[in-house]
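Colleague: Need a 3D model of the following:
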Amino acid sequence: MPVTIPSALPARRILEGENVFVMTQGRAGHQDIRPLHIAIVNLMPTKMATETQLLRLLGNTPLQLEITLIRMASHDPRNTAQAHMDAFYITFDEARERKFDGLIVTGAPIETLPFEAVDYWPELCTVLDWSRDHVFSTMHVCWGAQAGLYHHYGIEKFPLAEKMFGVFPHRVLDPRNRVLSGFDEIFPAPHSRHTETRAADIEATEGLELLAVSEEAGVYLAASTDGRQLYVTGHPEYERDTLKLEYDRDISRGLDATVPRHYYPGDDPSQPPMVTWRSHAYLLYANWLNYCVYQGTPYDLGAIGPQITPTADED
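Modeller: Below you'll find the predicted structure:
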């Protein structure tokens, strides 16, 4: 079944060219189906690229999805045209009275800043609080995962001596967890970050379960025990050349950039990179939509109730 998006969204042409099933809002309105309502808080600077990456993964399930793109009113994006933001995004204030089956909070290239130094941090905290009783299940990605773990549980992030950059093997810790249904025992996923969340902190936190880790990259996947919050510290949505473009950008700026590990054949950046993580990326999003969202969310969106996950300042 398709993912429903505005007919003029640039991602539509790209996805249709890849045979991803997308449907315009006009056509979807004639179908007698209750779609899942999924909101995306897109914090990435390259918003159009991130839209395409996420919609590609969301569109690979039997479920019909209606997508709402949300922006931070307290931050003006510098890398996306204002006309695009005005045409396809709404502010959180415009969304706060609505309820959603699912929410995705993306990463952002600001993880070296203290959370409180981010200009939209107060607004994002309001969104995270709002999500606990207006969203059935939330997926937090990369910096969004660090932000969610810090806000909801008080779990800190720590600087790394060297950027975690590349595609790393990960080990499944709980194969019985539905989010990992169908996963291989060892699976690859991309990372690109300067900070880390420590496994011991997650394991010591009531209400959280550590689901997948890497010997090299550390924590990859954690979830609340009720499945209503999922934390992904990597970037499963990345395309073939995303890490390459980031590496090439840093080299062009004269930075002492590290070659992304396990990404190029033989770790040789003169070779074209190989995609090894795509199937598990699709599976992660499909499992989240099916088991964490669709199987539990009420038919009447208004019946979505508060999550019981404790916040950092609760006993």
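Colleague: Only C-alpha atoms from now on, for both contacts and neighbour counts.
Modeller: Noted.
Colleague: Next up, the contacts around N287.
Modeller: With contact taken as CA atoms under 8 Å, 6 or more residues apart in numbering, N287 is in contact with R178, V179, L180, S181.
Colleague: cutoff 6 Å now
Modeller: With contact set as CA atoms under 6 Å, 6 or more residues apart in numbering, N287 has these partners: V179.
Colleague: any idea which element it lies in?
Modeller: Using DSSP states H and E, N287 falls within helix 278-287.
Colleague: One more: E94?
Modeller: helix 92-95.
Colleague: isn't T233 right up against C142?
Modeller: Yes - in terms of CA atoms under 6 Å, T233 counts as a neighbour of C142; the distance is 4.0 Å.
Colleague: this one as well, want them side by side:
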Amino acid sequence: MPIRIPDNLPAAKTLETEGVMVMNSSRAARQDIRPLQIGLLNLMPNKERTETQFARLIGSTPLQIDMTLVRITDHQSKHTSEEYLKTFYSTWEEVKERKFDGFIVTGAPIAHIPFEEVKYWSEMLEIMDWTERNVHQTMFICWGAQAALHHFHKTRRYRMPKKAFGVFRHTLAGAPNPWLRGISDSPMIPVSRYNDIERSSISDDLEILIDNDEIGVCMLRDKVRQALYMLNHLEYDNRSLADEFDRDVKAGLNPEMPANVFPNGDSTAEPENRWRSHAHLLFQNWINEIYQTTPYEIEKVGRVAHEP
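Modeller: Take a look at the predicted model:
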């Protein structure tokens, strides 16, 4: 089954080229089916690239998905036109009365700013609290994960001596769970962050699912809330890290080359994707878990207890 995205969204062409089944809103409206409602709060500057990355993963499921693109209400984007945002995105104010089966909160390039000094922090607090009542399962990514861990669990983050940058081998931790079903014992996962969380501040309400002794915790689940916290970037495409490296080189920042990205360490060579299958597995497992447990009557989301 296809993913339903807004009519004329530019990402549709990329997804169709890659073989992802895409359905526009007009066609989907004629189908007698209860599609899963997935929201994407996109905090990244390059909205189109990020929405494409997540849509290709969400669209790989055999279930029909309605994806709603969401943005912060009052924040003005410097990299995406207001016309584009008004055409394809809803503000949180416009969706906060809705219920969602799943909701994703992306990262944001503001890791150097204390949470309370982020311009839209007050709205982020409202959104994070809102997910507890209006979303069946939430996935927080990178900065979004750090923010939610800070808010819900008072988890402490710190600046690492140097940026964790590249594709690193991780290990699965904890008991078997539905979200990591089929994923290998040592998946390669893209990482791009300056901050890590203090292990001593991880509460008993959290369980580490994916870990790395060198660069820190990768993914946790919330035992109290229906939430996953992914600190790294399985959604990245082939060139995400390479383009970040090229950008920093051009800016004269003299960055270290991302680990395990370029074949034979040659930055002119096309990067190899060593994580694609794990990315698809994680999102298929997440959506399957949502499908198996979410109420059929979506207005009951947030009122029905669910044990993972």
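Colleague: one step back: buried set for the helix holding E94 of structure 1?
Modeller: Residues of helix 92-95 of structure 1 classed as buried: F92 (neighbour count, 16 or more other CA atoms under 10 Å).
Colleague: residues in structure 2 aligned with the helix or strand just after it?
Modeller: As assigned by DSSP H and E, the chain's next helix or strand after helix 92-95 of structure 1 is strand 100-105. Alignment of strand 100-105 of structure 1 against structure 2: residues 100-105, by TM-score structural alignment.
Colleague: try stretch 57-75 of structure 1
Modeller: Against structure 2, the aligned range for stretch 57-75 of structure 1 is residues 57-75 (TM-score structural alignment).
Colleague: what about the match of strand 100-105 of structure 1, distance to the chain center?
Modeller: Counting by CA atoms, centre = their mean, to the nearest Å, stretch 100-105 of structure 2 is centred 10 Å from the centre of its parent chain.
Colleague: Comparing it with structure 1, how large is the average distance?
Modeller: With mean CA distance after the TM-score superposition for structure 1, stretch 100-105 of structure 2 departs from structure 1 by a mean of 0.3 Å once superposed.
Colleague: what's in contact with that stretch?
Modeller: Contact partners of stretch 100-105 of structure 2, identified using CA under 6 Å, 6+ apart, comprise 37-41, 135-141, 144.
Colleague: again, but for stretch 59-77 of structure 1
Modeller: 1-4, 35-41, 89-91, 120, 286.
Colleague: Average offset of the longest strand seen in structure 1 relative to structure 2?
Modeller: The strand spanning the most residues in structure 1, taking DSSP state E as the definition, is strand 158-172. Overlaying structure 2 shows strand 158-172 of structure 1 at a mean distance of 0.6 Å from the equivalent residues (mean CA distance after the TM-score superposition for structure 1).
Colleague: re earlier: mark which of the contacts of stretch 100-105 of structure 2 are buried, thanks.
Modeller: The neighbour count (16+ other CA under 10 Å) marks 37-41, 135-141, 144 as buried among these.
Colleague: Now go through the residues you listed and say which are in strands.
Modeller: Members of those lying in strands (criterion: DSSP E): Q37, I38, G39, L40, L41, V135, H136, Q137, T138, M139, F140, I141.
Colleague: Against which helices or strands is the helix holding E94 of structure 1 packed?
Modeller: Packed against helix 92-95 of structure 1 by the contact rule (3 or more CA pairs under 6 Å, 6 or more residues apart in numbering; DSSP states H and E) you find no helix or strand.
Colleague: Neighbours of I110 of structure 2, how many?
Modeller: When neighbours are counted by other CA atoms under 10 Å, I110 of structure 2 registers 12.
Colleague: brain fart, K244 of structure 1
Modeller: 19.
Colleague: What's the match for it in structure 2?
Modeller: When structure 2 is aligned by TM-score structural alignment, K244 of structure 1 is paired with A242.
Colleague: Now do the buried residues in the helix or strand harbouring its match.
Modeller: Element membership for A242 of structure 2, per DSSP H and E: helix 240-250. Across helix 240-250 of structure 2, burial judged by 16+ other CA under 10 Å covers L241, A242, F245.
Colleague: got JSON lines for the residues you listed, with distance to N195 of structure 2 too?
Modeller: Compiled in JSON lines, the buried residues of helix 240-250 of structure 2 are given as follows (distance: CA to CA, whole Å):
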{"residue": "L241", "distance to N195 of structure 2": "17"}
{"residue": "A242", "distance to N195 of structure 2": "20"}
{"residue": "F245", "distance to N195 of structure 2": "18"}
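Colleague: any idea which of those is the one closest to R169 of structure 2?
Modeller: Checking the buried residues of helix 240-250 of structure 2 against R169 of structure 2 with CA to CA, the nearest one is L241 at 15.7 Å.
Colleague: I'd like the next helix or strand past the longest strand of structure 1.
Modeller: Downstream of strand 158-172 of structure 1, the first helix or strand assigned by DSSP H and E is strand 186-196.
Colleague: Can you list the buried residues in the next helix or strand after that following strand?
Modeller: Moving toward the C-terminus from strand 186-196 of structure 1, the next helix or strand (DSSP H and E) is helix 199-203. Going by neighbour count (16+ other CA under 10 Å), the buried part of helix 199-203 of structure 1 is A199, I202.
Colleague: Please apply the same query to stretch 39-51 of structure 1.
Modeller: Neighbour counts over stretch 39-51 of structure 1 (16+ other CA under 10 Å) mark A39, I40, V41, N42, L43, M44, K47, M48, T50, E51 as buried.
Colleague: Kindly report the same for stretch 222-235 of structure 1.
Modeller: A222, A223, S224, G227, R228, Q229, L230, Y231, V232, T233, G234, H235.
Colleague: tell me which of the residues you listed is nearest to G302 of structure 1?
Modeller: Using CA to CA, R228 comes nearest to G302 of structure 1 of the buried residues of stretch 222-235 of structure 1, at 16.6 Å.
Colleague: before we move on, what SS does A257 of structure 1 have?
Modeller: coil (DSSP: H, G, I helix; E, B strand; the rest coil).
Colleague: Map it onto structure 2.
Modeller: Matched by TM-score structural alignment, A257 of structure 1 corresponds to P255 in structure 2.
Colleague: gap between its match and V249 of structure 2?
Modeller: Per CA to CA, to the nearest Å, P255 of structure 2 is found 6 Å from V249 of structure 2.
Colleague: Good, we can wrap up now.
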